[in-house]
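> Return a 3D structure for these sequence lines:
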Amino acid sequence: MSLTLKIFATCFVCIHLPLIATIAYLSFDDEPRAKGILVLLTGATLLGTVCCLVILNLYLRPLRAMASALSAHQAGGPGWKGMHGGRRDEIGILSDAITSMTLEIGSTVRKLSQQALSDDLTGLGNRRWLTERLQEEIAKAARSGKPLSVVLLDLDNFKTINDRHGHDAGDGALTATGEVLKGSLRSFDIAARFGGEEFCLVLPETSLEEGWRIAERVRKALEDVRMEPLPRGGITASFGVCETSGEEQIHDIFKRADEALYAAKAAGRNRTIRARMPGSLPEEHCETNVED
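Predicted coordinates for the structure are as follows:
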C-alpha cells in the first residue's frame, strides 16, 4: 500500500467519520428534505474525497521523485542533485539532508577509489591500476597493429640509501623518481609504481627503439636529480625495455622486461637494456650499454 493511500485512508476515516454517520442516518429517513440533504452530503463527500487525493498526490510528488532519483543514483545513473525549488517544508529539509549526505558519501567513495588505484608517496598509479591500463593498451595494440613498449625500472642501491641516510631519504628518492617520470613522459604515456623501488612505464604506439630512447631520457634525468643528503647522481636506475604487438599475456610482457632489467643490473646498473623479441635468440636485441 502506497504512502499516499495510507495518508488518505487515515484522513478520510478520521475527518469524514461524522459525515459518514450523518449520511448513514439520513439514508433511513423517508422525508424528502432528508433525501435532499443526503444527496448533498454524498456529493460533497465524493468531491472532498477527490480533492483530497489530488492534493495529497501533489504534496507527495516531490517525495516520489526523490525516491526515484535515489534509486537511479544507486543503480549507477545520474548523480544525485537534490530537489530544487527552495522548499522549506519537511520534504525540503529531508531533500537537503539527503543531498548533503549523498555528496559526502560520493566524495568519500571517490577518494577511496583514488587511493585504491594510486600510490600515496609518488602520486603515480599503483600496480592494480597499471594492470588495468596495460590490459586496455594491449587490446588497443592488437586492434591497431601498432607496437606497444613496456619499461621496468628499478632504483639502484636503494637499500644502501635507506641504510646510510635513513628512510626519509629513501622516500625522497622515490618521490623524486615519480616527479622525473611525470616530467619526462608524453601526455599519453602511463607511469606507475610497480612495487618497492620498482616502477613501470607503458608507452603506447612506441617501438622497441623508441622505448629505449624514452627510457634513456628518463635515466639521464634521474642522474641529474639533486636531493639532499644525496649528491648529484645519487639516484640512478636500471631499465629493461620490451616491445609487444598485443599478442602476449601481461605476465609474459613483464617477464621479458624483467629479464632485461636484471641484465642491466648484472651489467653494472644505471643502464638500459632491450629485451629480446619473442622467438628470437637471447643475444639478439638484448644488451645496450650506457653509451649506445
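> When you work out contacts or count neighbours from here on, use the C-alpha atoms and nothing else.
OK.
> Buried residues in the helix or strand where Val13 lies, which are they?
Assigned by DSSP states H and E, Val13 belongs to helix 3-26. Buried residues in helix 3-26, counted by 16 or more other C-alpha atoms under 10 Å: Phe8, Phe12, Ile20, Ile23, Leu26.
> With distance to Arg64 added, can I get these in CSV?
Shown next, in CSV, are those (distance: C-alpha to C-alpha, whole Å):
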residue, distance to Arg64
Phe8, 16
Phe12, 22
Ile20, 31
Ile23, 35
Leu26, 40
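> Next, give me the two most distant ones among those residues.
Phe8 and Leu26 (25.1 Å; C-alpha to C-alpha).
> would you list every one of the strands in the stretch 151-292 of the chain?
Listed in chain order, the strands of the stretch 151-292 of the chain (DSSP state E, counting those that start in this stretch) span 190-195, 198-204, 237-244, 272-274.
> JSON lines for those, including distance to Ser118 and mean neighbour count?
Rendered in JSON lines, the data for those read as follows (distance: least, C-alpha to C-alpha, whole Å; neighbours: other C-alpha atoms under 10 Å):
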{"stretch": "strand 190-195", "distance to Ser118": "8", "mean neighbour count": "22"}
{"stretch": "strand 198-204", "distance to Ser118": "13", "mean neighbour count": "23"}
{"stretch": "strand 237-244", "distance to Ser118": "22", "mean neighbour count": "29"}
{"stretch": "strand 272-274", "distance to Ser118": "26", "mean neighbour count": "30"}
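> to compare against the first, here's another:
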Amino acid sequence: MALGLLLPLILIVFILVADILEGPKTAYVGVLACVAPLAAAFGSIRMVIGVGVTAFIGALSIGYFASDGNVEAQNTRLVIIAIVSVLATAITASRIEAQRDMVNLAAELAVATALNHAGNKDFLTGSLNRHGIVFHLKEFNHPARSVVMIDLDNFKKINDVHGHKVGDEYIRAVTARISSELKAEDIFGRWGGDEFVAVLPSGEQQATEIFERVIARATQYPFAFEGKEIPIHFSAGVASWNSCETFEDALQNADRALYEAKAMGGQSVVNFAELEALGEGNKNAHQ
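Purely as a prediction, here's the structure:
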C-alpha cells in the first residue's frame, strides 16, 4: 500500500522539478498522466484519487509560472490528466473487487474442503466413514483389488457388560490397531456400527494373508481401559474386486465370506474363493 502512494508522489515531484529546471515549458507536465495508472497497480482507491488530484494540482500550478504560452496545450494536458486519473480510479476499484472475489472464493473453497473432509470422517474413530470410503474408491485404480469386510466378534456383549463408553473406546482401539497394520495406499474405514471395510491393491489370496497377519498382530494384546482388560477379537471376509464387478458386488461377496468366518467361531479370515470351493464341495457331496 505504501508503495502505491509513495512511488507515484516521488514521480510527480521528479517530473515537476524536471519541468521547472527545463525552463518556461510544460512539456514534461503531460507525463503526469502516467502517474495515476501507476498508482492503480498498487494502491487503494483513496490513494489513486489522492495521486490523481496531486498530479492535476501540480500540473495546474506549474502552468501559472512555467507556462510556454500555449494555454490550449496546457488545458489539454490538464484534461488528459483528469480523464486518466478517473479511469485509473475505476481500474483500481475493479482490481480491488476482483481481489476481494478471489479471496472470498479461496475462503469458500477452504470451507468446502474442510466440510468435505469432515463429511468423509467417522465421528467416533476419525477413520473414513462409509461416504469417505466410497469417495476414495473413485481414484482407486489398480490391476488387482480386494475388498475386506471386518466385524468385531461379540461386540454386543462388551457393550452389555462394560457399557457403551468402554464399547466406544474399544472400537477406537481396534480401528487404530488395524490402521497401523495397513499401508497408506490401502483404503480403510468404519462402515457402520462394529463393521469396517478395507480395500487393498492386492489379489484375493494376498489380501487374505495380509489380514491373517493383521488379526494376529492386532489381537496380540488385550484392550486396556480404566482398569479393565478386554481381549480383542474380530473376523474378516475377503473377496476379489474384478474389473467386471461393481464395488457393491465385491462387498456382498466379502460379506458372505465374513459370515462364514463368524460361523466358524470368529477370529479368522475366510475368502470368497474358499467359500465357493466349499460350496462346490458340498454340492458334489450331495450328488
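> Show residues contacting stretch 237-244 of the second structure.
144-150, 203-204, 207-208, 247, 249-251, 253-261, 269-273 (C-alpha atoms under 8 Å, 6 or more residues apart in numbering).
> how far does that stretch stretch from start to finish?
Across stretch 237-244 of the second structure, the terminal residues are separated by 20 Å (C-alpha to C-alpha, to the nearest Å).
> Output the residue interval of the first structure matched by that stretch.
Alignment of stretch 237-244 of the second structure against the first structure: residues 240-247, by TM-score structural alignment.
> and the matching stretch, how far from the chain's centre?
Distance of stretch 240-247 of the first structure from its chain centroid, counting by C-alpha atoms, centre = their mean, to the nearest Å, is 27 Å.
> just stretch 164-177 of the first structure next, same as before
29 Å.
> cool, stretch 199-214 of the first structure as well?
26 Å.
> what's next to it, contact-wise?
Here stretch 199-214 of the first structure has contacts from 134, 137, 141, 146-154, 185, 188-194, 241-243, 272-274, using C-alpha under 8 Å, 6+ apart.
> so what does the longest helix belonging to the second structure touch, helix or strand wise?
Taking DSSP state H as the criterion, the second structure has its longest helix at helix 71-119. Packing partners of helix 71-119 of the second structure (3 or more C-alpha pairs under 8 Å, 6 or more residues apart in numbering; DSSP states H and E): helix 35-40, helix 45-65.
> What residues of the following helix or strand past it count as buried?
For helix 71-119 of the second structure, the succeeding helix or strand toward the C-terminus, using DSSP H and E, is helix 130-136. Within helix 130-136 of the second structure, the residues scored as buried using 16+ other C-alpha under 10 Å are Arg130, Gly132, Ile133.
> tell me, helix 130-136 of the second structure lands on which residues of the first structure?
The aligned range for helix 130-136 of the second structure is 127-133, by TM-score structural alignment.
> what's the average distance of that stretch to the second structure?
Mean deviation of stretch 127-133 of the first structure relative to the second structure after superposition (mean C-alpha distance after the TM-score superposition for the first structure): 1.3 Å.
> Please compute how far that stretch lies from its chain's middle.
For stretch 127-133 of the first structure, the distance to the chain centre is 12 Å (C-alpha atoms, centre = their mean).
> any residues touching that stretch, and which ones?
Leu117, Ser118, Ile190, Ala191, Ala192, Arg193, Phe194, Gly195, Ile250.
> Now for Ala224 of the second structure: which residues touch it?
Neighbours of Ala224 of the second structure in contact, by C-alpha under 8 Å, 6+ apart: Ile230.
> Can you find the partner of it in the first structure?
Ala224 of the second structure maps onto Met227 in the first structure, by TM-score structural alignment.
> Can I get the strands of the stretch 151-292 of the first structure in a markdown table including distance to Lys159 of the first structure?
Converted to a markdown table, the strands of the stretch 151-292 of the first structure look like this (distance: least, C-alpha to C-alpha, whole Å):
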| stretch | distance to Lys159 of the first structure |
| --- | --- |
| strand 190-195 | 14 |
| strand 198-204 | 12 |
| strand 237-244 | 13 |
| strand 272-274 | 21 |
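> Of all these, which one comes closest to Cys51 of the first structure?
strand 190-195 (64.0 Å).
> Check how far that closest one sits from its aligned residues in the second structure, on average.
Counting by mean C-alpha distance after the TM-score superposition for the first structure, strand 190-195 of the first structure comes out at 0.9 Å.
> picking up where we left off before, from the contacts of stretch 237-244 of the second structure, list just the buried residues.
The buried subset of the contacts of stretch 237-244 of the second structure - by 16+ other C-alpha under 10 Å - is 145-150, 203-204, 207-208, 247, 249-251, 253-261, 269-273.
> In helices only, show me the residues you listed.
204, 207-208, 247, 249-251, 253-261, 272-273.
> Pro143 of the second structure belongs to a helix?
No. Counting by DSSP: H, G, I helix; E, B strand; the rest coil, Pro143 of the second structure is located in no helix; its state is coil.
> quick one: contacts for it?
Taking C-alpha under 8 Å, 6+ apart as the test, what Pro143 of the second structure contacts is Pro201.
> Next one: it from Leu87 of the second structure, what distance?
60 Å.
> on that earlier part again, please state the offset of the helix holding Val13 of the first structure from the chain centre?
54 Å.
> For that helix, name the packing helices and strands.
Here helix 3-26 of the first structure touches helix 32-74, going by 3+ C-alpha pairs under 8 Å, 6+ apart.
> tell me the angle of the helix it packs on relative to helix 3-26?
Interaxial angle of helix 32-74 of the first structure relative to helix 3-26 (axes from the mean of the first three to the mean of the last three C-alpha atoms, to 10 degrees): 170 degrees.
> Tell me how far Cys124 of the second structure lies from Thr113 of the second structure.
Cys isn't right for residue 124 of the second structure; it's Leu. 20 Å.
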